[in-house]
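Visitor: okay, here's the prediction I keep looking at, along with the sequence it came from:
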Amino acid sequence: MWAAKVSWWAIRKRACSSFSSSWFSSSPSIPSHSGRLASGSVRYLGLDLPDAWPCALHSQPSPKPHIDRRASIIDGKSIGAMVKSQVAAEILRMKDSIGKQPGLAVVLVGKRNDSHSFVRIKMKACHEVGIASSAVELPADCTEDEVIHVISNLNNDPSIHGVIVQLPLPKHLDGERVLNDVKPEKDVDGFHPLNMGSLAMKGREPFFIPCAAKGCIELLLRCGVEMLGKNAVVIGRSKIVGLPASLLLQRHHATVSVIHSFTKNLQDLTREADIVITDVGVPNMVRGSWLKQGAVIIDAGTNAVKDPSRKHGIRLNGDVCFEEAVQVASAITPVPGGLGPVTISMLLSNTFDSAKRAYGFV
């Protein structure tokens, strides 16, 4: 099975601009970075301890950079549209050749407005490229077994090539158990342990790579950013962006440092980085003074900030203070309009790849 896969990394190195089907909780309060409680007793850290970034990191004003220049703004909307166009062309070729099309199913639990909004965006994108999409909605008080029963049916449906579970799930559901029940071959979000583990192992390729992390590398490649031998810092270690992005950067032979909420002297580390990817969830945490002159910044943060001047009273902010970083970096993604559109296009690409594999289409 593994031998049949096409090498994504080899193809991307050959032609970044051409389409390749293979490329395509709240946190507990943490009193200090020392790992000790106020009483002096040792806090033993579990492997799943989430990051809780202290407010002090972003509450202090940052010195204004003394340089009169502005970074290139990486246009994620344009790049995402290019990828979507390439995926749509390949899907049309599939329909003309074998009369088949990819299918994506979303499992949606509860009535969260943000989750329903994200699902609508994904389904609209599917429609635009020719992917058949559907959503299976379950009530917020459904049982874990009910969710898994739905996933099992989708796993066994030959017309469905991608199955995603919209996160977050209600607290009474075991998210890991639910996600792990999606077949690795249909896990187009790339979160299954088999896919994540294969990404971390030399000589193996996952069925799918998490879409946001894959989007980070797509942006770097399409912008001609050299990764080989460069110092890269990934701020955050989630399975959605931070962890897989750090593994992908290593695949491209970058020297990678992963920063988390227990990292000391994190600003010193970021000042040495040629490439910075943020995955924090704290608006404006990364200041201009943290960055090396000429660094490339991929901001994966999508933080809702109150703004009475906006129609809905909020605006989206990244993890990076854009107004400061743009005077230091050589290139930077905006929020919104940076990584987001490319992430959606990676989901479409993954779903098409799954259909290709299922139908033996080349």
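Guide: Nice, I can see it.
Visitor: from here on, just use CA atoms for contacts and neighbour counts.
Guide: OK.
Visitor: show me what the one helix or strand Ile121 maps to is packed up against.
Guide: Using DSSP states H and E, Ile121 sits within helix 113-129. The contact analysis (3 or more CA pairs under 8 Å, 6 or more residues apart in numbering; DSSP states H and E) places helix 113-129 against helix 76-98, strand 103-109, strand 132-138, helix 339-359.
Visitor: what's the nearest residue to Ile298 if we skip its chain neighbours?
Guide: What sits nearest to Ile298 in space, not counting adjacent residues and going by CA to CA, 6 or more residues apart in numbering, is Ile277, at 4.8 Å.
Visitor: just how off-centre is the strand or helix carrying the one you found within its chain?
Guide: Using DSSP H and E, Ile277 maps to strand 275-278. Taking CA atoms, centre = their mean, to the nearest Å, the mean C-alpha location of strand 275-278 is offset from the chain mean by 13 Å.
Visitor: before we move on, what about stretch 82-96?
Guide: Distance of stretch 82-96 from its chain centroid, counting by CA atoms, centre = their mean, is 23 Å.
Visitor: just the buried positions in that stretch, please.
Guide: For stretch 82-96, a neighbour-count test (16 or more other CA atoms under 10 Å) marks Met82, Val83, Lys84, Ser85, Gln86, Val87, Ala88, Glu90, Ile91, Leu92, Met94 as buried.
Visitor: stretch 247-266 now?
Guide: Residues of stretch 247-266 classed as buried: 247-252, 254-262, 266 (neighbour count, 16+ other CA under 10 Å).
Visitor: next helix or strand past the strand holding Ile277?
Guide: Along the chain past strand 275-278, the next helix or strand (assigned with DSSP H and E) turns out to be strand 296-299.
Visitor: buried residues of that next one, list them for me.
Guide: Here strand 296-299 shows Val296, Ile297, Ile298, Asp299 as buried, counting by 16+ other CA under 10 Å.
Visitor: comparison target below:
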Amino acid sequence: MAAKILDGKLAAAAVKSELVERIAALKAQGVTPGLATVLVGDDAPSHSYVKMKHQDAQGLGLASFERQLAAETTQEELDAVIDELNANPEVHGILVQIPLPKHLDEQAVLERIDPAKDADGLHPVNLGRLVLNVNGEIDSPLPCTPVGTIELMQRNGIELAGKHVVVVGRGITVGRALGLLLTRRAINATVTLTHTGTADLAAHLRQADVVISAVGVAHLIKAADLKPGAVVLDVGVSRERDETTGKSKLLGDIAPDVAEIAAWISPNPGGVGPMTRALLMSNVVQAAEAAQR
């Protein structure tokens, strides 16, 4: 059995297509949704990620505001940039690219962003609203990668109600938020959240209807760990250096042999990544709409 592919590029194109009319309606009111990014240092993958986000924004006709800062930037200097973007009415969504240089306090930076302009949905206020299940009532942004992961399945007709989903990794950007979203009544999945303290990961994986891995350990999950017919999504990212070429190769958490037994599998790259960026655009548009109310 060869797994069907969860094509993130195709699904992301559909999400962005649905945003076009909303963006046009905002522009008719004289409002252009604006995305601001803050990038500190010279991390090559971070520069690549930010570049792709602005390409997405420009492709949709959103305004782009880029702030690239030196690796030696102080906490006070970074705070001042965030304050400036918070105060700018043309900016509706702010994203600070993580990781930051080690001398900077990432949590303090995330908390300094205006919750209404939190494009990634990771501000403590917005995460608290996710816990309380009140985001939709007040147009609060949701974390992009977890929402993108779920939408990728739903847009391919995968039914999640009543299914057992095993999430590998408890990080705040993916794992913990996924557990909250998947157990909402509108989705009604049953979730097991596994992590480094889980005694027998394979035993949990073999019981799963859906496996979502987001730990960044290359080829952690293999075909032998899964039951046939599972839906498998690869959210983890790690890099391996090719000593011959000197270039780094992007690897996911899911081993290639999983495609032989899974019913569905998301490629990496080309799976959840494009959906994350599409949901980022959606959060910016939503914030611009909320600002007009």
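Guide: Structure's in. What do you need? Please read these numbers as outputs of a predicted model, since none were measured by experiment.
Visitor: drop the TM-score for these two in here.
Guide: Put the two chains on top of each other and the TM-score (TM-score structural alignment, normalised by the length of structure 2) is 0.95; 289 aligned residues with a CA RMSD of 1.5 Å.
Visitor: the residue nearest to Ile298 of structure 1 maps to what in structure 2?
Guide: Alignment note: Ile277 of structure 1 maps to Ile212 in structure 2; criterion TM-score structural alignment.
Visitor: pretty sure its match is touching Val166, no?
Guide: Yes - Ile212 of structure 2 is within contact range of Val166, at 6.4 Å (criterion: CA atoms under 8 Å).
Visitor: between the two, point out the one with more neighbours.
Guide: Ile212 (28 against 25; other CA atoms under 10 Å).
Visitor: got a list of what the more buried one touches?
Guide: Residues near Ile212 of structure 2 by CA atoms under 8 Å, 6 or more residues apart in numbering: Val165, Val166, Val167, Val168, Val232, Leu233, Asp234, Val235.
Visitor: any idea how far Ala57 of structure 2 is from it?
Guide: Per CA to CA, to the nearest Å, Ile212 of structure 2 is found 27 Å from Ala57 of structure 2.
Visitor: swap in Asp225 of structure 2?
Guide: Between Asp225 of structure 2 and Ala57 of structure 2 the distance is 39 Å, computed by CA to CA.
Visitor: between those two, which one's more packed in?
Guide: Ala57 (22 against 16).
Visitor: what sits against the alignment partner in structure 1 of the more buried one?
Guide: Here Ala57 of structure 2 is matched to Cys126 in structure 1, going by TM-score structural alignment. Going by CA under 8 Å, 6+ apart, Cys126 of structure 1 touches Ala132, Ser133, Leu348.
Visitor: turn those into CSV, including distance to Gly190 of structure 1 and neighbour count.
Guide: Shown next, in CSV, are those (distance: CA to CA, whole Å; neighbours: other CA atoms under 10 Å):
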residue, distance to Gly190 of structure 1, neighbour count
Ala132, 20, 17
Ser133, 18, 18
Leu348, 13, 29
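Visitor: which of those residues sits closest to Ser78 of structure 1?
Guide: Leu348 (15.7 Å; CA to CA).
Visitor: give the contact list for the closest one.
Guide: Going by CA under 8 Å, 6+ apart, the list of residues near Leu348 of structure 1 reads Phe24, Lys84, Val87, Ala125, Cys126, Ile131.
Visitor: make it 7 Å
Guide: Cys126 (CA atoms under 7 Å, 6 or more residues apart in numbering).
Visitor: now do Leu122 of structure 2
Guide: Pro143.
Visitor: measure the counterpart of Asn156 of structure 1 in structure 2 to Asp42 of structure 2 for me?
Guide: In structure 2, Asn156 of structure 1 lines up with Ala87, judged by TM-score structural alignment. Taking CA to CA as the measure, Ala87 of structure 2 falls 27 Å from Asp42 of structure 2.
Visitor: and those two? which has more neighbours close in?
Guide: Asp42 (13 against 10).
Visitor: quick one: map that one onto structure 1.
Guide: So, by TM-score structural alignment, Asp42 of structure 2 is matched to Lys111.
Visitor: could you do Val166 of structure 2 as well?
Guide: So, by TM-score structural alignment, Val166 of structure 2 is matched to Val233.
Visitor: secondary structure element for its match, which one?
Guide: Going by DSSP H and E, Val233 of structure 1 is part of strand 231-235.
Visitor: which helices and strands does that strand pack with?
Guide: Applying 3 or more CA pairs under 7 Å, 6 or more residues apart in numbering; DSSP states H and E, one finds that strand 231-235 of structure 1 makes contact with helix 242-251, strand 255-259, strand 275-278.
Visitor: now render those as TSV, adding distance to Arg14 of structure 1.
Guide: Formatted as TSV, these follow (distance: least, CA to CA, whole Å):
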stretch	distance to Arg14 of structure 1
helix 242-251	15
strand 255-259	22
strand 275-278	22
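Visitor: ok, which of these comes nearest Ser152 of structure 1?
Guide: helix 242-251 (26.2 Å).
Visitor: ok, so of the contacts of Ile212 of structure 2, who is nearest Leu127 of structure 2?
Guide: Nearest to Leu127 of structure 2 out of the contacts of Ile212 of structure 2 is Val167 (CA to CA; 18.2 Å).
Visitor: ok, the closest one to Ala208 of structure 2 distance?
Guide: 9 Å.
Visitor: can you tell me what Asp187 of structure 1 aligns to in structure 2?
Guide: Aligned partner of Asp187 of structure 1 by TM-score structural alignment: Asp118.
Visitor: which one in structure 2 is aligned with Glu144 of structure 1?
Guide: Per TM-score structural alignment, Glu144 of structure 1 is aligned with Gln75.
Visitor: assign the residue nearest to its match when sequence neighbours are not counted to helix, strand or coil.
Guide: In space, and not counting its chain neighbours, Gln75 of structure 2 is closest to Leu104: 5.8 Å by CA to CA, 6+ apart. Three-state assignment for Leu104 of structure 2 (DSSP: H, G, I helix; E, B strand; the rest coil): coil.
Visitor: residue in structure 1 paired with Leu104 of structure 2?
Guide: By TM-score structural alignment, Leu104 of structure 2 lines up with Leu173.
Visitor: tell me how many other residues crowd that match.
Guide: Number of residues near Leu173 of structure 1 (other CA under 10 Å) recorded here: 17.
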